[in-house]
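> sequence first, predicted model second:
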Amino acid sequence: MKVLKFGGTSVGSPEGLKQVVGILKDYQQKGEHIAVVNSALSGVTNELVAVGKMACSNDPAYEEVLESIKQRHFEMVETIMTGETRTRVTNNIKVFLKELSDLLYGVYLIKELSKRTSDLVLSFGERMASYLLSEYASQEGVAAEFADARRLIVTDSSFGNARVLFEETNRNIGTHFSKSSHLQIVTGFIASTEDGTTSTLGRGGSDYTAAIVGAALDADLIEIWTDVDGVMTTDPRRVKKTYSLKSLSYAEAMEMSHFGAKVIYPPTLAPAMSKSIPLSIRNTFNPEFEGTLISKASSDWGYDVKGISSIQEVALVNFQGSGIMGVPNVPNRLFNALSEAEINVIFITQASSERSISFAIAPDDGPRTKEVLEQEFNLEMINHKIDAVEIRYDLAVVATIGENMKHQPGVAAKLFGALGRNGINVVAIAQGTSELNISVVVERKDFSKTLNALHDIYFLSTETRLNLFIAGVGLIGSTLLNQIKAQYDNLLKQHLKINIVGIANSKQFLFDLDGIDLDNWKAELLERGRKGNIDDFVTEMVELNLSNSVFVDNTSSQAVVENYQRVLNNSISITTPNKLASSGDFLKLQEIKNTAYRRGVKFFYETSVGAGLPVITTLNDLLNSGDRIQKIEGVLSGTLSYIFNSFKTGTSFSEIVKEAQAAGFTEPDPRDDLNGMDVRRKILILSREAGYQMDISDVQIDGILPESCMEAADVPAFFEELAKHDHHFEGLLKEAEAEGKVLRFIASMEGGKALVALKAVGPEHPFFSLSGSDNIISFTTPRYLERPLVVKGPGAGAEVTAAGVFAEVIRIFNYLS
């Protein structure tokens, strides 16, 4: 025999009821002997709770909620019932609702709602739903009978969460089922006391009812039909890529249910375990899927853990003081006091010093807990043996669960490593000696992030997902997006999934948790983007609180830089070609770096100096291996490299600059390149990386432009002025060529002193043979004294800069994986 339990979502709509009856017909055609336990229509129990409270508060609006409940059931009858059945069922539902209405009116008049009366109010949900299902099944050819569980299950008088009296209950169930050959549709959740008063088995009690009935009838299997494909690896509402577990042991299921797995309720398992009856968790709307089987044995499915369960809202009580140490009776008094006050303890941990005991409770129990403990330990607190009770709210519990965790090194390391890399602070930890569960308390704001980080590390270890937020989608940003799109499939083969969650320009931004479409991002930003500045963009990025997040700054904006501290403080790595932070105020830069180190995230800015060239990486490798930077020289501007490499005898300097502008090598105003400020910032960045505490004022510039060119009103006027000085530049060129040298715009640093200037260099210099728009940097060190170490290659352009940023994104992936 099998006992099938259908949840509220299964019977909450006409389509759901039809699906349920289809399942019953399928079992009937197979000749299987079954019984059914049924829940209230989805949402009705919550409405009954609300309507009871409103009536008790003398709120006349309770009648509106009651009317909604009435209409919901009448509409169900109108939709699924036909002919005489519809008339009969409508009349009987009216009887149920009249009784409920009279009961609530009494509550409204006396302004009192005891637990006993509340149980009676709540019973109407299951009674009406089960009656509807029995009548609809009969109409569709399934011989079914409505069975009120109040005539079967006997409990004590602990209304709201009554304790079952199994001896009498089992006898009642056996007798009832022996008298009828029809399919029994049993009301879940409800029961009665020995004197016949309606009681309930607590929320989730319908599952418990199924287990009670199954155990009493020695069923072969108990099936819990719900709206998901069995027990998932974690909460699918919080983590998108979850898996259905094929099997669980009773112990694993007990742990999962205790920590919030809503498809199983803890009391359900006890009756089934007592008779070794397997439970199957199935999906009413996907009946072909086999779901999850819960039994004695746990199967090895290739992962360290079976699942990640959680409770989103808990409070943590810290009970401490010198009077606890070595006093055996204190824990006993503590938990007895909580038990007598009916306060459930979710999680317990104790310091090895025995000076403190911490435990988690439901937040609503916080004030009562404080009151109970202060009353129990009043004398010790007066004498300062025990401190005042501290309760911390806005917390959550997350638990990794699985029998394969036993004696498995590295499981805890993965957990704490993943949390640490994502900046998630662990408030408390507990692990039993069974090694079946490692539980951590975290801040509630980090709840979703914790679930995603742990799910990725345990179940998606073959795939790391990076969530990218990109500020600046101009030339460099759009090129980066194109490069990511081109490499997307190849990266997936390397177990890296790049998810572009947010993009922003100077006026608007767009977020999509599923990933912005890389084929259509421009149109989506235009159509779906919201107006806002970078502060708004960062605020929303931080509030999303996603694991494995990277912020890419493709701008040259100081406003973006001002957000770096906030980004890093929220454990989000940064990669950027923006030079303003790394060449700005020295102390602020150190604060940024210290924050990144403290939060365990990365702050990369390789592309701020040599675009895609490994300049900073090479410099740091030298220092980390024990070398020392004595001198740095570099042609650090691709624009100025192109201009002076193209400036030959027979050409005019102003025309070369115009050509560079037309080719897109310069800024719209070429003076922004020719003034040397960009190069000045780059040599400052390298000097700081070399260990010198320098500011921008420590870098001297020997300007190459006459003052009249700098003061020109606009770009055309600038070119007119520049042409007037072509003879000056021609003279510099001839002087250099006469000595067999070439002109190079060089930044240099030696001994903490830096200079940016136009220099003539001969064939012996490594910069002599430079061509095109290449950058070149040389490092003179004790190891590379006679022949400096040279890094050379394209140092400008959107393609190479974006590629450099892309490379840093991959470096962050390697760190996270």
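It's in.

> for the rest of this, base every contact and every neighbour count on C-alpha atoms.
Fine.

> and the residue lying closest to I386 once chain neighbours are set aside, what does it touch?
Nearest residue to I386, sequence neighbours excluded (CA to CA, 6 or more residues apart in numbering): G321, at 4.1 Å. Applying CA atoms under 8 Å, 6 or more residues apart in numbering to G321 gives the contacts 355-356, 384-387.

> another structure for you, compare them:
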Amino acid sequence: MKILKFGGKSLANGEGINQVIQIIANRYYKDEEVAVVVSARGNATDELLAILNFAQQGFNYEDLFHDFKVYQSEGVAADFFEAEFNTLTKLFEGVKLLSDFSDKIKDQVLAFGELIAAKYLTYKLSEKGLSAVFVDARKLIVTDSNFGNAQPIDSISKKNVQKFFENSTAVSVVTGFIGATATGETTTLGRNGSNYTASLLANYLNAAEFQNFTHVDGIYTANPELVEDAKKIERLSFNEANELANFGATILHAKTIIPLVEKNIPLRILNTFNPENDGTLITAEQTDEGIKSLSVLDHVSLINLEGRGLLGKTGVDARIFKVMADNGISVSIISQGSSERGIGLVVNTDRASEALVGLEKEFENDFYTRDVNRISVDDNISVISIIGQDLSTFHKPYTALIRNKIVPILFNNTTTGRNISLVIKKNDLKRALNVIHGEIFGVTKKINIAVFGHGLVGGTLINQILSSSKNIEFKKGIKLNVFAVANSSKLIINKRGISENWKTEIEQQGQKYSVKEIIQYAKNNHLENLIAVDNTASKDFVENYIELIENSFDVVSSNKVANTLSYDFYKKLRKALAKNQKNYLYETNVGAGLPLIDTIKLLHLSGENITKIKGVFSGSLSFIFNNYSLENRPFSEVLKDAIAKGYTEPDPREDLCGNDVARKLLILARELDLQNEFDEIKIQNLIPESLRTLSTREFLVSLDKLDDYYSEIKQSQEKGNVLRYIGELSGDLQQDKGDLEVKLVSVPESSALGQLKGSDSIFEIYTESYGERPIVIQGAGAGASVTARGVFGDILRLADKG
């Protein structure tokens, strides 16, 4: 025989009940011997409880009761449940009259959910030509009188079950969840007790298998409603399933496993709505060690007992647990510190107030002596249990949580060292589950990216990410998800990622936005591993960095402004990064895609004394002077060529004034902990004063006025020299400030600077160890593609961390 159990969603009107009938019929016509256990249909248990509470408070419950009767009677005659509804009416009227109800009355009312379900299914099976019989479990399962959570008396119950099934040939449809005392009083076996009923029948009848039909394909590595990437687990051992049940896996009742283990009866979790799926098989056979699943305790509260006088005082634990035992309150987690902070207990929320009152009474005298300062209850918590986790690798999920700014309130591990539970804030639950799941199960790690600015660099970057994402996911197991793209006025946002038509979408569908709204969107959608990418040149946008960092975003930027504002802001930004344990990467701020900043950071961190940095910092000016020095053309023609190739800003004076080079030089100075300000840099402006105040248009038509000025400079050089516009950091770099200078120089063509070609940049890093032979970094220093690739590199560095 096989025991088939169907849950409330499976038995719901419509597709559910039809699927259940089909599954049973298939077994019946194959001559398989089966017994069926049912839960209440749909939301019947919750609805009956709501009506009961309405009646207790004297409210009008008739409308709720009418809806309940209509739903439960669908497809049967109007008077089919007349006896059941009449009894319920009397019970509700009695409760309303007394304004109260006992656990005994509550059990009587809730039992009708299963009684109606079993009677309904029996009728529907008979209607289809199957031989089916309704079985009231109260005639079989005899329990103690612990109403609400009764315990079966095995010796009597087993005898009753075996006697009933001895000569049964029809499909027995048994009420789950309920039993009766020896005197015939209705009891219930606790929430989700229908699984327990089925498990007991399987044990008593030596069933070949217990098949638990639900609305999902089996047991998953996490609740698939909370974690989209959750994977089905093919096999579990009884021990693992028991741990899952104890730590909140709602698909199993905590007591379900024990009767199965006694007789080594396999349990299979199946999907009513996908009966072809093999589900999850649970047997006595041990599976490979390792983390199996994440389970959640959601309707729980944390009780904190705090007091200096608790330190080293004996008997405190015994007093706490005596209160819990006297009130029949189960403690799922206890965490005890050796400090004055005392003890934390996790209990069911519906018993938390009772526990609080009991503890306050027990420790009343300790308040007067000030041994206990405070006893409080926090209802805004959830518990995530990592089943199969041991402490040796726990740092990985824990670090991932901290990286996403989710700080557990407390955690503990079992004595086996194979399960760890984390108490977290309830509003962090979904994001925490996704973060831990992504870290543990080797599924794709999702990186959620918001891109601000989609001009040449930003647009190129977005297209690079979209075109490379599949390959990166395949090779690195990292899914890059651009969930937001914004310019100065419009935003497109989609938690599942933007499409390749993002340019058209932002033009046609872009909405006004604030950075706060993007932060809130990420919170509302529980997005993890957040990166904000700044491809603007905006000083105003930089003001959002700290708020982004404080809300769990790492920052990647091609925008130089943040690193070149006041030194006070520079330090404030670093302080925010340290406090929130976030990262700010900006490799492209100085050398486009060249590994310059990382190199300088590494040298400085290792204690290397950097004595000077010199180089051509601007790819635009590199192109101009590399070509002007070697070609017999007027300066204006070379400049026009640079403008046409897109090397300069629309107004080339933004390049020629030297401010861009100065900002880059200042960034490097600050990497060496120098406290220079921008206005301390000596900058040689390459634009003659007479041309500085012209409009952009006027300047562009006056470029030939630069020719005589630069011809004179070119002709005055020593033979064999060429012109280079450089930035130079020198002086005693062990002090608070260095000497920063941006200038046009003449250097031998044979030198490293002199041999520069095209639009390349070059940087010479002089150190104490290397003496007069500098470390040279040279390569492409301009272009949207190169810069975007550098920003992309920073994103991947962050994605690969941890």
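Perfect, thanks for sending it. Since this is a predicted model, take the numbers as computed values, not measurements.

> before we move on, back to that, report the two of the contacts of G321 of structure 1 separated the most.
Greatest spatial distance in the contacts of G321 of structure 1: S356 and H384, 14.2 Å, computed using CA to CA.

> neighbour-wise, which of those two wins?
Taking neighbours as other CA atoms under 10 Å, S356 of structure 1 and H384 compare with S356 leading, 19 against 13.

> that one -> structure 2?
By TM-score structural alignment, S356 of structure 1 lines up with G342 in structure 2.

> name the nearest residue to its match, ignoring sequence neighbours.
Take G342 of structure 2 and drop its neighbours on the chain: the residue closest to it by CA to CA, 6+ apart is E306, 4.7 Å away.

> gap between the one you found and V372 of structure 2?
According to CA to CA, to the nearest Å, E306 of structure 2 stands 6 Å off from V372 of structure 2.

> what distance do you get for L395 of structure 1 to E443 of structure 1?
Using CA to CA, we find L395 of structure 1 at a distance of 4 Å from E443 of structure 1.

> now swap in R355 of structure 1 and tell me
In terms of CA to CA, R355 of structure 1 sits 24 Å off from E443 of structure 1.

> looking at those two, which is more packed in?
Just comparing R355 of structure 1 and E443: by other CA under 10 Å the higher neighbour count belongs to E443, 20 against 16.

> counterpart of the more buried one over in structure 2?
In structure 2, the residue paired with E443 of structure 1 is K425, using TM-score structural alignment.

> how about Y642 of structure 1?
Here Y642 of structure 1 is matched to F623 in structure 2, going by TM-score structural alignment.

> report the contact partners of its match.
Contacts of F623 of structure 2 by CA under 8 Å, 6+ apart are 642, 757-760.

> excluding its backbone neighbours, what's nearest the spatially most central residue of structure 2?
Geometric centre of structure 2, nearest residue: R431, 2.8 Å, by CA atoms, centre = their mean. Nearest residue to R431 of structure 2, sequence neighbours excluded (CA to CA, 6+ apart): H526, at 4.6 Å.

> look at that neighbour and say how many residues are nearby.
H526 of structure 2 - counted by other CA under 10 Å - has 19 other residues nearby.

> what do you get for N329 of structure 1?
N329 of structure 1: 9 surrounding residues under other CA under 10 Å.

> what helix or strand is the counterpart of E517 of structure 2 in structure 1 located in?
Mapped onto structure 1 by TM-score structural alignment, E517 of structure 2 lines up with D536. Using DSSP states H and E, D536 of structure 1 sits in helix 534-544.

> and if you look at D390 of structure 2?
Assigned by DSSP H and E, D390 of structure 2 belongs to neither a helix nor a strand.

> SS state for I592 of structure 1?
Under DSSP: H, G, I helix; E, B strand; the rest coil, the three-state class of I592 of structure 1 is helix.

> number of residues surrounding the residue nearest to it when sequence neighbours are not counted?
Closest residue to I592 of structure 1 apart from its sequence neighbours, by CA to CA, 6+ apart: Q565 at 6.0 Å. Per other CA under 10 Å, the neighbour tally for Q565 of structure 1 reads 18.

> tell me which of the contacts of F623 of structure 2 you also see in structure 1.
Among those, the contacts conserved in structure 1 (both residues aligned by TM-score structural alignment, their matches' CA atoms under 8 Å) are 642, 757-760.

> any chance of these in a markdown table, with neighbour count, distance to Y196 of structure 2 and secondary structure too?
What follows is the kept ones among the contacts of F623 of structure 2, written out as a markdown table (neighbours: other CA atoms under 10 Å; distance: CA to CA, whole Å; DSSP: H, G, I helix; E, B strand; the rest coil):
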| residue | neighbour count | distance to Y196 of structure 2 | secondary structure |
| --- | --- | --- | --- |
| A642 | 20 | 79 | helix |
| K757 | 15 | 79 | coil |
| G758 | 16 | 78 | coil |
| S759 | 24 | 75 | coil |
| D760 | 21 | 74 | strand |
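
> any idea which of those is closest to K601 of structure 2?
Closest to K601 of structure 2, out of all of the kept ones among the contacts of F623 of structure 2 and judged by CA to CA, is D760, at 22.1 Å.

> mind listing what the residue mapped onto that closest one from structure 1 touches?
Under the alignment (TM-score structural alignment), D760 of structure 2 maps onto D774 of structure 1. Residues near D774 of structure 1 by CA under 8 Å, 6+ apart: 638, 641-642, 792-796.

> count the neighbours of the match of E517 of structure 2 for me.
Neighbours of D536 of structure 1 using other CA under 10 Å come to 14.
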